[in-house]
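In: just coords:
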C-alpha cells in the first residue's frame, strides 16, 4: 500500500451523497493516519463534514463559477499550491473531474462508475462490490489501493451551539426529550410520499401522545405549513425551513424515531443509527438506501420497479401505493423495540 501524504477527496453534493462518502473518509484516515486530508465540497453541504482528525482542511467549490475561466485559473492556483499526491473523486461527473484535473495531483482516482467524461481524468478503481450499495462502491476505492475496510463507520460532526439552539426551539413548543422527526419532502417529487398520507400519519402519532417534529429545507416550507394546518394538534411542531444544517443534524441526532421517504436527512438518521422508517418506491434502497443495521426499517411500494441497475423509476403513482396503515404497523413494531 502506497504511503500517501496529501489526499484530496472530491464529493461536492448532495446531502445524502456526502454522507454516503463518510465511511470512505473513515477508511482513508484509518489506512493513512498521517496523511493530510482535504475535502472539496459545495458550501451548503460543508457542515456535514467532521473536523479533525478526519478532515484537516476543506475547499469550497463554487458550482456557479465552474464554467468561468478566471475562476478555474484561480482554483487551479489554489489547488496546485497544496501539492496533492492523490485525488479520490467520489462523485465522478464532469464538475468533479474538473476539480480533479485542476488539482495537479499525479494520481487521480475515482470509483468505477465514471460518468460525463470523468474517465478522461480519473482512473477507475474497481472492486467486488461494483453493483452493490453505493457505500460499498466507494469503499472499493480504498480496497483497490491496498487498504483494509474492517467496518462501516460514519464520522459525523457535533455542534454544541446548534444542539443548544435546537433544544431551545423545541422547548418553546413543550418538547423535551422524546420526539419523532418526520421529513415530508424529498429532492424529487416522484420520491415523495403524498402529503395527505403524511398528514394522516402525523394525526395518529400526535393523538397517541407523541411529540412530532416535522423538518426539512426552506424549499419545503409549504409542505410543512400544509401538514401543520391539516393536523391541528399541539403535539405537532413545524420546523420545516426553520433550522440550519447543524441544527438539523442535532435535531435528528437526539430523536426517538425518524420517518421519511428517500431524502437527505434520512441518511443523517442512518449515520447516527437512529431507529428509522424509510419509504421507498421510485428509487432502489439496495443502491442508495439507509445501509445496514437493525435500526433500519424499510417499507417498499408494492408497485416499485426500481433496482440497483435502474435506481430511479419515473412512476408518479408508485409512492402513493404505500398505505398509512402499513407505516403505522411498522411504527408500532419499532416503538415496541424502543420501550
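Out: Everything's here; your move. It should be emphasised that the depicted structure is a prediction, and the values quoted were computed from it without experimental measurement. Residues are numbered from 1 along each chain as shown.

In: drop to CA atoms for contacts and neighbour counts, all remaining ones
Out: Will do.

In: element containing residue 88?
Out: According to DSSP states H and E, residue 88 maps onto strand 86-89.

In: tally of neighbours for residue 166?
Out: Neighbour count for residue 166, taken as other C-alpha atoms under 10 Å: 21.

In: correction: residue 70
Out: Residue 70: 11 neighbours (other C-alpha under 10 Å).

In: hmm, back to that, next helix or strand past the strand holding residue 88?
Out: Downstream of strand 86-89 (by DSSP H and E), the next one is helix 94-102.

In: any idea which helix or strand comes after that following helix?
Out: Trace forward from helix 94-102 with DSSP H and E and the next one is strand 108-111.

In: helices or strands up against the strand holding residue 88?
Out: strand 6-10, helix 94-102, strand 108-111 (3 or more C-alpha pairs under 8 Å, 6 or more residues apart in numbering; DSSP states H and E).

In: dump these to a markdown table, plus mean neighbour count.
Out: As requested, the helices and strands packed on strand 86-89 are exported to a markdown table (neighbours: other C-alpha atoms under 10 Å):
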| stretch | mean neighbour count |
| --- | --- |
| strand 6-10 | 24 |
| helix 94-102 | 22 |
| strand 108-111 | 25 |
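
In: what about those, which gets the closest to residue 164?
Out: With C-alpha to C-alpha, the closest approach to residue 164 among those belongs to strand 6-10: 31.2 Å.

In: so that closest one versus helix 94-102, what angle?
Out: Interaxial angle, strand 6-10 versus helix 94-102 (axes from the mean of the first three to the mean of the last three C-alpha atoms, to 10 degrees): 160 degrees.

In: and here is the other one:
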C-alpha cells in the first residue's frame, strides 16, 4: 500500500491546469494516502486551495552545480519517505529527481530505469491531456475523468461585476509576441460585446498595460482587472462569465477549465494539437494572428453565445 505519495508538477500555468484531472485521479486512487505536491512558487497558492493534496512543497529548482541547493532539495525529498512518485512534469529536471532520490522509489514517469515508465515513443506528439492519462493508465490508474471544480471559488464578488460579462485575455508570454492578436482588434471585439450588453472584463498583469490601455481607448466600457486577480479568482470568474476571448495563454486554460465558453486564438507559434485548452472551446488559428479577421472572431462569439 502506498502511504506517502509525491506528485511533481512544476509549471507552466496551462500545463498545471491540465493536470487537474490527473491530480484528482491520483487522489481517488489513493484516498487514504498522504499526498504531497512538489511545484514552483507561482502555483503554490492555487495548489494549496485544491482538495487533492495534504502538503504543497515549493521547488526552488537549484542548478545541478549549486551544491547547497541540491543537497537541501535531496534532504527535503528524503524527509517525505515517499512510497511512490507520479512525475507529471516528465522533464529532464524532474527525471533527474529520480536519481536524486536514489533511484529506488516506485516512480511513474520517463526517468531511465523507473519502475512505472510511460513507454509510448510518440508521447511527445500527444496532447497533454491524453499523454498524462496514458501515463497514469500504465501506472494502474485507468480513469482520469474531468475534475470537480466546486472548490474553485475566489472572492470575485469584491469586483462588483455586472450580470453579463466577458473575460478578455489579450496578453501572453512577453518573449512570444507572435502569440498575440493585435490589441486594436481586441478593442473592437470588446466594443462589439459591449454593444450587445456584455461588459468586457480585461485580465492580465502589469506587463499588458499598453494593450489594456489600447483596448479601453477603443472600448471605454471595458473594465480592467489587470494585476488584481489570483489564479483562484480567474477560476471563479470563469464559472460566472458569459463567454471568454483570448490568446493562447495560461489564464485561458483556467477560464476554459472552469466551464466558460471560450474562443482561443492560436498562431503557428504553438500547436493546439498538443496544448489547446479543453472544454467548450472554439479554436481559431492562423500562421500569423494579424491575418485573423475581426469578423471571424465575432462569428465564433455569436455561435458560442447562441
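Out: All right, it came through fine. What you see is a predicted model, and the numbers here were worked out from it, not measured in a lab.

In: sorry, back to before: quick one: closest of the helices and strands packed on strand 86-89 of structure 1 to residue 145 of structure 1.
Out: That would be strand 108-111 among those, by C-alpha to C-alpha, at 9.7 Å.

In: give me the distance from that closest one to the chain's centre.
Out: 21 Å (C-alpha atoms, centre = their mean, to the nearest Å).

In: the helix or strand following that strand vs structure 2, average offset?
Out: Next helix or strand after strand 108-111 of structure 1 toward the C-terminus (DSSP H and E): strand 123-125. Overlaying structure 2 shows strand 123-125 of structure 1 at a mean distance of 3.5 Å from the equivalent residues (mean C-alpha distance after the TM-score superposition for structure 1).

In: how far does strand 123-125 of structure 1 sit from the chain's center?
Out: Taking mean C-alpha positions (C-alpha atoms, centre = their mean), strand 123-125 of structure 1 and its chain are 24 Å apart.

In: what do you get for stretch 218-235 of structure 1?
Out: Centroid separation for stretch 218-235 of structure 1 versus its chain: 23 Å, with C-alpha atoms, centre = their mean.

In: how about it: buried residues?
Out: Residues of stretch 218-235 of structure 1 classed as buried: 220, 221, 223, 224, 227, 228, 230, 231, 235 (neighbour count, 16 or more other C-alpha atoms under 10 Å).

In: and the first one, what's its match in structure 2?
Out: Read it as residue 220 of structure 1. The alignment partner of residue 220 of structure 1 in structure 2, by TM-score structural alignment, is residue 208.

In: residues contacting the closest residue to that match other than its chain neighbours?
Out: Spatially, and ignoring its direct neighbours in sequence, residue 208 of structure 2 is nearest to residue 171 (5.8 Å; C-alpha to C-alpha, 6 or more residues apart in numbering). Counting by C-alpha atoms under 8 Å, 6 or more residues apart in numbering, residue 171 of structure 2 touches 180, 204, 208, 211, 246, 247, 249.

In: any of the residues you listed buried? List them.
Out: Looks like the contacts of residue 171 of structure 2 have 180, 204, 208, 211, 246, 247, 249 buried, using 16+ other C-alpha under 10 Å.

In: so which of the residues you listed belong to strands?
Out: 246, 247 (DSSP state E).

In: could you work out the most separated pair of the buried ones among the contacts of residue 171 of structure 2?
Out: 211 and 249 (14.7 Å).

In: surely residue 280 of structure 1 and residue 259 touch.
Out: No. Here residue 280 of structure 1 lies out of contact with residue 259, judged by C-alpha atoms under 8 Å, at a distance of 11.6 Å.
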